[in-house]
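Asker: sequence isn't available, so here's the structure alone:
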C-alpha cells in the first residue's frame, strides 16, 4: 500500500514538472510543498529558494493581504484568471494570468495551488500595438489622414452577383453609424469589407482600430479594451484602451465570439452608455465609436453554444452581413486565380502565362475551406516553381488540391494494385486536413480544433501521432 502511494506521488510529481505553466503548491500553513521550474523561471528564483519555505519568507514583498495563496487558504474561495504584473528578482518584467485554488481532502482544507500562465510576450506585443495606435491617433489628429484602413470597395474583386450585391449593401450601410455584424468563414475577406466600410463612411479620416478577441487572454483583453490606470494592479500604467484610441472612428472587434462572456457584459454597458472606465479608475470618459464585429461561426451557433450573450448580439446585430464562401462563388475561382497570378508575376518579376485547363478544373472542384486566402497561397505556391513563358499545370499544384482528382474520378475504377489500404488512405487524408487547418490558423491548435470540430486534446494527440 505504501509502495503504491509512493509511486502515485512520484508519478504526480513527474507530471507537474512537465507542465509548461508555473505551479506553486503550499500546505495549510503556507509552506511550499511543490514549486516547478517554470514558476522558478518566472520569479527569477531557484527551486531551492522557495521549496520548503513559507510564502512570505520566499517572497518578502508579499503580505498576508496581497498573497493570493494565503488569501485562498484563509477563505477557501478560489481566485480565477487574475492578471499579475511584476518585476522578478532578475529585473525582468513578467505578466501572468493566475488561478489559485483551495485543496480539500475529506472536507478539510489542506493547502492551495496556484497556476500561472506566462503572457509576458503577448502583453508586450499588445502594449506596443496600443502605443503605436495611440501615436497614429495623435498623428491623425494633426494631419487629418486615415489610419490603418487601406482597402476600398474597388479592391474587392468578384464576378459573383451575390457578393456584388453585398458590396452595394455595405456601401449604403457605411453612410450611417449603426453597428454592423459580419459573419464569414476564415479567409472570406471580412476585414477587407470592414476597412472598405470605414473608408466609405463619414469617419474615414478618423481612427480605424482592430482588436482580435481570440488572440488575447481574457484578463488582459479587458485592459486592452477599456484601458488601465497606474496602480490598478501591480505593474499597471496609465494607458488608453482601444475604445479611446478609436474615438470618433471605427472599432473592429474580430472573432467577438471568442471574448469571455463575463467581459461581454462590460462591453455591452460601454456600447449602451457611450462611456468607458479604465481599470482601476473612477472617472468616466465619453467615447464616440462605431462598432463593427465579426464572427467565424454563425450567430445561431454562437448563441446556442453560449459563446455570445443574447443581449450583446441584439445590440451589435443592427446591420447583418454574411459573406459567401469561395466554393459557392464558382466564377471567382478562375477569375481570382488569374488575378493573383498576374499580381505575383509583377512581385516575382516573372512572366508565367496562366493556368492549364486541367489545373483550372482542379481548382474549381476543390472545396477551399480556407477560401480566398487559401486560393492566393495556392497560386503563390505554384508561382514559386513555375518557369517563365510557361503555364501552370497539375504537377505544380499543392498536393492536397491535386488529391481532388482522385475523389472526382467516380467512373474510373483503378487497378487493384494501385488502391492503397483503406486505413492508410484515411490516415493520409486526415493528416492533410489537419495540416490545412493548422496552416489556416498559423499553428493555433485551439482554433484548428474549432474548425475541425474536435476537442483540442484529440487534435494534439493526432498531431503527435503524425
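Answerer: Looks like it came in fine. Since this is a predicted model, take the numbers as computed values, not measurements.
Asker: from now on I want contacts and neighbour counts done on CA atoms only, so please keep to that.
Answerer: OK.
Asker: for residue 231, which non-adjacent residue is closest in space?
Answerer: Setting aside the residues directly before and after it, residue 231 is nearest to residue 237 in space (C-alpha to C-alpha, 6 or more residues apart in numbering), at 6.8 Å.
Asker: count of neighbours near that neighbour?
Answerer: 13 (other C-alpha atoms under 10 Å).
Asker: burial check on residue 55, number of neighbours?
Answerer: Applying other C-alpha under 10 Å, we find 23 residues neighbouring residue 55.
Asker: one more structure, for comparison:
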C-alpha cells in the first residue's frame, strides 16, 4: 500500500468513526480475544466510561457481570449466539449499575468467530420516557372498560358503579388495600355528566389534620402566620369530582366539617367569614368495614349515612380467582411495553400457584409480583417459578396451602344439627375473651339467625337488619357464611 492509498484509508476510517459517533444507539465491538475495538460516543454515554478507558482492553477488565447473567457480547463471541431485545444489567469500572436493552450478533469468517457486535439502548432513560407517556393524565385515565375481570363478583360491582355514575349522589367505595378503589372512582367520574370537569384525589391519611383542613377548604390571607389566599380542593374540583381516600383516617372534628359541607353544599375558607357554594361530587374510599369503623370511632355515623348513599364493596382478589389469569397477562403486556420485552406465557404450575395463593395485597400485589418477575427474566418468553421474586416464590411454595385454609369457604347447605347447636350457644366458650372476638361471634350468630328466619333471602334479611344487601353479603363472606342469590 503506497502513501496515497494509506492516507485515503485513514480518511475513510475517520469518516466511519464520525458516522458511528452520530448514531443514537450504543455500538460496541470486541475481537476474538474479547478486546474492545469499536466503542462509539453513545455507548460511552450509556456506560459512563471514556473511550480510552475501554478501547484496547479486555471486556472483563472494564465491566463486571453477575453470575446469573453473563455478557451477551461474550455469548455471541464464544457460542455464536445471536440475541435480540435482551435486557442486561451489569456494572462499569466505577461500580455504577448499567441497564440496557441489547441486540447482539456474532461476526464470523469461514465459520469461525472473529468478533462480536452489540447494539444497545439505555433502558433507564427509555423506561422514564415510557412511564411519563404511559402515566400522562393519570388522574382521569380509568374507565369501566379498564377494569379487568369477568367473574360474577366483579361484574356485579361494575354494573352498580355504572348505575351510580348516572347521578351526582355521594359514593362510598369499600375494599381491602390493592383492590382498585381509585380505579372505580375514576370510572364513575368518567362515565358521569361531570366527566368534562376536574377529578381531584386526596389521601386523607397522607397529611396531618391542620394541613388537610386548609387543603380541603382553602385559606384566607392572614388567617394565620404565613397564610395566603388559596382555594381548597372543594373549589378546585368545582363541576367535577373530589375523591377522599381513606376517609376513616380523618379526625372526628374534620369529619363534622365535611358533613356540614355535604349537607349545606357550602364551605368556608379558614380565616374567612363568608360561605361559598360548592358544586362537586364526593366519592370516598375506606379499607375497612364501615360498621367496624363506626364501632371503633373512626367514622361518624351521620357522615356514613351521608356518604354511603351508594356503597360499593370491591371484592378481594381471592374472591375473584377466575380473573387472576387475565389480570396476570394484562400486567405482562403492560411491562412488555415498558421494558421492551417479549414475554408471551406463564408456566401452568405458576398459574396454579397464583390461583391457590390468597393475595392479601390483592390486585396491586399481583401487579408487583409480575413487575418483579419481569426484572428477573433475560431473554426467555415464559414466566417460570424460578423467575418469581424470592419473597413471592417462598409464599407460593410454602404458604399457599395455609392461605387457602384461612379463606372462608361459602357453603349454602344447611348446617348440621350439631353445628346449629354450637351457633346458638350463647356462652361462646370457644371464642377468645377479648371484646372484638366476642362481638364478631355474636354478630355472626345473629346474622345467621336472621338469614334462616327469612328462608335464606338476603334482601329480606338485610332489610330486617337495617343494612344494605351488599353490606350483608360483605359480612357473610367475612364470616364464611353461604348465601343464595335472591330471585
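Answerer: Perfect, I can see it now. This is a predicted model, so every value here is computed, not measured.
Asker: so the aligned residue in structure 2 for residue 178 of structure 1, which state does it fall into?
Answerer: By TM-score structural alignment, residue 178 of structure 1 lines up with residue 169 in structure 2. At residue 169 of structure 2 the chain is in coil, as set by DSSP: H, G, I helix; E, B strand; the rest coil.
Asker: number of residues surrounding residue 169 of structure 2?
Answerer: 17.
Asker: residue 456 of structure 1 - nearest residue in space that isn't next to it in sequence?
Answerer: Distance criterion C-alpha to C-alpha, 6+ apart; nearest residue to residue 456 of structure 1, sequence neighbours excluded, is residue 449 at 5.3 Å.
Asker: which residue lines up with that neighbour in structure 2?
Answerer: Checking with TM-score structural alignment, residue 449 of structure 1 has no match.
Asker: quick check: residue 449 of structure 1 vs residue 257 of structure 1, distance?
Answerer: Applying C-alpha to C-alpha, to the nearest Å, the value for residue 449 of structure 1 to residue 257 of structure 1 is 15 Å.
Asker: cool, residue 374 of structure 1 as well?
Answerer: From residue 374 of structure 1 across to residue 257 of structure 1, the span is 23 Å (C-alpha to C-alpha).
Asker: and for residue 198 of structure 1?
Answerer: 22 Å.
Asker: name the SS class of residue 99 of structure 1, please.
Answerer: In three-state terms, and counting by three-state DSSP, residue 99 of structure 1 is strand.
Asker: so where is the top helix by length along structure 1 in structure 2?
Answerer: Longest helix in structure 1 by number of residues (criterion: DSSP state H): helix 120-143. Residue correspondence for helix 120-143 of structure 1 in structure 2, counting by TM-score structural alignment: none.
Asker: and stretch 335-343 of structure 1, by the same measure?
Answerer: With TM-score structural alignment as the criterion, stretch 335-343 of structure 1 aligns to 326-334.
Asker: that stretch: how far from the chain's middle?
Answerer: Centroid separation between stretch 326-334 of structure 2 and its chain, computed with C-alpha atoms, centre = their mean, to the nearest Å, is 12 Å.
Asker: mean deviation, that stretch versus structure 1?
Answerer: Mean deviation of stretch 326-334 of structure 2 relative to structure 1 after superposition (mean C-alpha distance after the TM-score superposition for structure 1): 1.3 Å.
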